[in-house]
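Let me see the structure of the following:
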Amino acid sequence: MLVSVIIPCYNEEAVLNLYYKEMDRVTGILSNYDFEMIFVNDGSKDSTLSILKQLAKEDERVKFISLSRNFGKESAMYAGLKNAKGDYVVLMDADLQHPPATLVEMLRIATEEGYDSVATRRMTRKGEPPIRSFFARQFYKLMNKISNADIVDGAMDYRLMSRDFVDSLLRMSEYSRFSKGLFGWVGYKTKWVAYENVERAAGETKWSFWKLLLYSIEGIVAFSTAPLSISVFLGMLFAFFAFIGLIFVVIRAALYGDPVAGWPSMVAIILFMGSVQLVCLGILGIYLSKIYLEVKKRPIFICSDSNIEDIRL
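Predicted structure coming up:
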């Protein structure tokens, strides 16, 4: 039975050799499986690609796909999924925050208990900034309320999937991808494995708070139209308030004949209404931009170098 392990890499020169040594140890324990390790170099600017080529020379199990530029982790994962040939496919980061040793238990669960997917989640967010943890928890709660994608709090990209599960993912070749939502949307029988949060073995994280915020917006837009409904509701609500306010102004003018009084509050109301309109237009613009990118039918990734002979683009 072949297991394909997909490892997206962006400027990971500091950890690649550490990761390979640990994976080599774990695959030695799992000697009854065949492995291929597909490293996807996502436009790294350091010596990541050189290290991957050297590893590929030393170990025929090591495959690499080098993208022509930095397309983002989602595109790198899709490139790996598209070229994985395994009966089981594993997504894993190279920084050792996804412990390779957990793969032993994940494979046991999939083969003995009959699960199509074995996913991992963090039991705690130890070592993560408190403000990031707070917003992350709120995001998961919001996503589960406004979308039909089952996303577990603390869910990681570290996941083992059956061939059927992977084929179902590949049928969704949308340009703007949010894999955490896609995993939940396709369904299948999934078991969650919890583990303690692990710090990076070396190097620095590529995910700033701003990038995580943009990624969360991507997820909301990809799996829910609730923001559009909210903007319609806000429009109706403030139209009602404006109507009540108009009646109040007319009655006051008729009774007291003082149309000038209260202009500061009127200006504040106009500014507030204008800001609500701009927010609603912004929400609509985000959805339109996603449609614009989808209809262009641009490739999700472009490969510039690989040691996979029959690579699928």
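
For the rest of this, base every contact and every neighbour count on C-alpha atoms.
Fine.

what ranges do the strands span in this structure?
Applying DSSP state E to the chain gives strands spanning 2-9, 34-41, 62-67, 88-91, 117-122, 155-162, 190-195, 303-306.

Output these in TSV; the columns should cover distance to S229 and mean neighbour count.
Below are those laid out as TSV (distance: least, CA to CA, whole Å; neighbours: other CA atoms under 10 Å):
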stretch	distance to S229	mean neighbour count
strand 2-9	36	24
strand 34-41	39	23
strand 62-67	38	23
strand 88-91	35	25
strand 117-122	31	22
strand 155-162	27	22
strand 190-195	31	16
strand 303-306	39	15
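
Could you also give me the structure for this next sequence, so I can compare it with the first?
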Amino acid sequence: METTINIIVPCFNEEETVELFYQAIQQTFEQLPNYHPVIIFINDGSTDHTLPKLRQLQHNKAVENHYLSFSRQFGKEAGMYAGLKVSQGELVTIMDADLQDPPSMLVEMIHLLETTNYDCIGTMRQDRSGEPVIRSFFSNLFYKIINKISDIEIIPGARDFRLMRRNMVDAILEMTEYNRFSKGIFSWVGFKTKYLPYQNVQRVAGKTSWNFWSLLKYSMEGITDFSTVPLTIAIWLGLLVMSISFAALIFIVVRSAIFGNPTKGWSSLLSFILFLGGMQLFFLGIIGNYIGKIFLEVKHRPLYIIQEKK
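The predicted structure follows:
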């Protein structure tokens, strides 16, 4: 009896890679005759010819494939959730269409999952060769920060590429929050996970849709989704500044009583006021970010809207 494996592939402007990905999956599963792969492409509002390419792949029956096409771009997180929701296989994996997640690794991942008591086999990059230095620096910094301030552990270099049993997928689907950070969700739900290291692989074709600012925003979302420590920092730093200001006020009063009230120092005072004002705005921004997340959650809007599916 064949075991069905759902392969979830979020796509945004991947017209050059979807056919190459399909062929790579076909070649991989020729080595796995007891497994039935079902590819689920998620077209995340692509503006190129990704959707026509996915329609053409429907005529290729070598590997069963389906697609969901969103009405606009809702983001990779929404794409992964949509794929997990429609999946029905005993095993489920999430992969990028650009082949940076090597399909050949599925052979070892399936073997480990079927011969051990692990619930999930994840992957992690050993290095970031080929990436800009500044991106690698901030990526490593993000993992250090979030693992310090969060109750969950996120493995540095961990990818969304992982093979999961059905019970883990069902647990993830119970987490229906609007603000999603899947790397954190995968860790939060628990389950026994083993990570396989591999060398960084460059895109097979096309250009990535991720730039430095989008990755920085994604990192900030991850921190605020899984930690309230920034709010605690705001409280304690606010108390510290209040204490320093109170001590400075006493000093000024005593000095004025003894030496009079000189008019000098107005520039330093103005700088101090501007410093406090900037700090207040900074922490209001942190608080506002958390409030904004609450605002989006209570609206109960759908994570995505499907315009077409096959």
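
quick one: TM-score?
Here the TM-score for the pair of chains, by TM-score structural alignment, normalised by the length of structure 2, is 0.98; 307 aligned residues with a CA RMSD of 0.8 Å.

returning to what we had before: I'd like the strands of structure 1 laid out as CSV, including distance to K290 of structure 1.
Formatted as CSV, these follow (distance: least, CA to CA, whole Å):
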stretch, distance to K290 of structure 1
strand 2-9, 24
strand 34-41, 25
strand 62-67, 23
strand 88-91, 26
strand 117-122, 28
strand 155-162, 23
strand 190-195, 29
strand 303-306, 23
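
Please name whichever of those strands is nearest to S231 of structure 1.
Closest of these to S231 of structure 1 is strand 155-162, at 29.3 Å (criterion: CA to CA).

The closest one corresponds to what range in structure 2?
Using TM-score structural alignment, strand 155-162 of structure 1 lines up with residues 158-165 of structure 2.

How about the residue positioned nearest the centre of structure 1: what's its closest non-neighbour residue?
In structure 1, the residue lying closest to the centroid (CA atoms, centre = their mean) is F178, at 4.3 Å. In this structure, F178 of structure 1 finds its nearest non-sequential neighbour in G219, 5.5 Å apart by CA to CA, 6 or more residues apart in numbering.

What does the one you found correspond to in structure 2?
So G219 of structure 1 corresponds to G222, using TM-score structural alignment.

Now for Y304 of structure 2, how many residues are close by?
When neighbours are counted by other CA atoms under 10 Å, Y304 of structure 2 registers 20.

who touches it in this structure?
Listed by CA atoms under 8 Å, 6 or more residues apart in numbering, the contact partners of Y304 of structure 2 are 70, 74, 78-79, 82.

Just to confirm, what residue in structure 1 is aligned with it?
With TM-score structural alignment as the criterion, Y304 of structure 2 matches F301.

Then Q56 of structure 2?
Using TM-score structural alignment, Q56 of structure 2 pairs with Q54 in structure 1.

Tell me the spacing between that match and Y115 of structure 1.
36 Å (CA to CA, to the nearest Å).

got it, and G86 of structure 1?
For G86 of structure 1, the distance to Y115 of structure 1 - CA to CA - is 16 Å.

Also T102 of structure 1?
Separation of T102 of structure 1 from Y115 of structure 1 (CA to CA) stands at 16 Å.

the more surrounded of these two?
Using other CA under 10 Å as the criterion, T102 of structure 1 and Y115 rank with Y115 on top: 19 against 15.

Need the counterpart of the more buried one in structure 2.
Per TM-score structural alignment, Y115 of structure 1 is aligned with Y118.

N41 of structure 1 pairs with which position in structure 2?
So, by TM-score structural alignment, N41 of structure 1 is matched to N43.

which residue sits closest to that match, ignoring its sequence neighbours?
Nearest one to N43 of structure 2, counting by CA to CA, 6+ apart, is S69 at 4.5 Å.

next one: T47 of structure 2
Closest to T47 of structure 2 by CA to CA, 6+ apart is N13, at 6.3 Å.

for that neighbour, what are its contacts?
46-50.

quick one: what's aligned to it in structure 1?
By TM-score structural alignment, N13 of structure 2 lines up with N11 in structure 1.

Determine the number of other residues adjacent to S219 of structure 2.
Residues lying near S219 of structure 2 (other CA under 10 Å) number 18.

That one is in contact with F142, isn't it?
Yes - with contact defined as CA atoms under 8 Å, S219 of structure 2 counts as touching F142 (6.7 Å).

In contact with R163 of structure 1: list those residues for me.
Contacts of R163 of structure 1 by CA under 8 Å, 6+ apart are 86-89.

circling back to that earlier point, in the contacts of N13 of structure 2, which residue is surrounded by the most others?
Ranking the contacts of N13 of structure 2 using other CA under 10 Å puts T50 first, with 23 neighbours.

ok, that residue - contacts?
Contacts for T50 of structure 2 (CA under 8 Å, 6+ apart) come out as 11-16, 18, 43.
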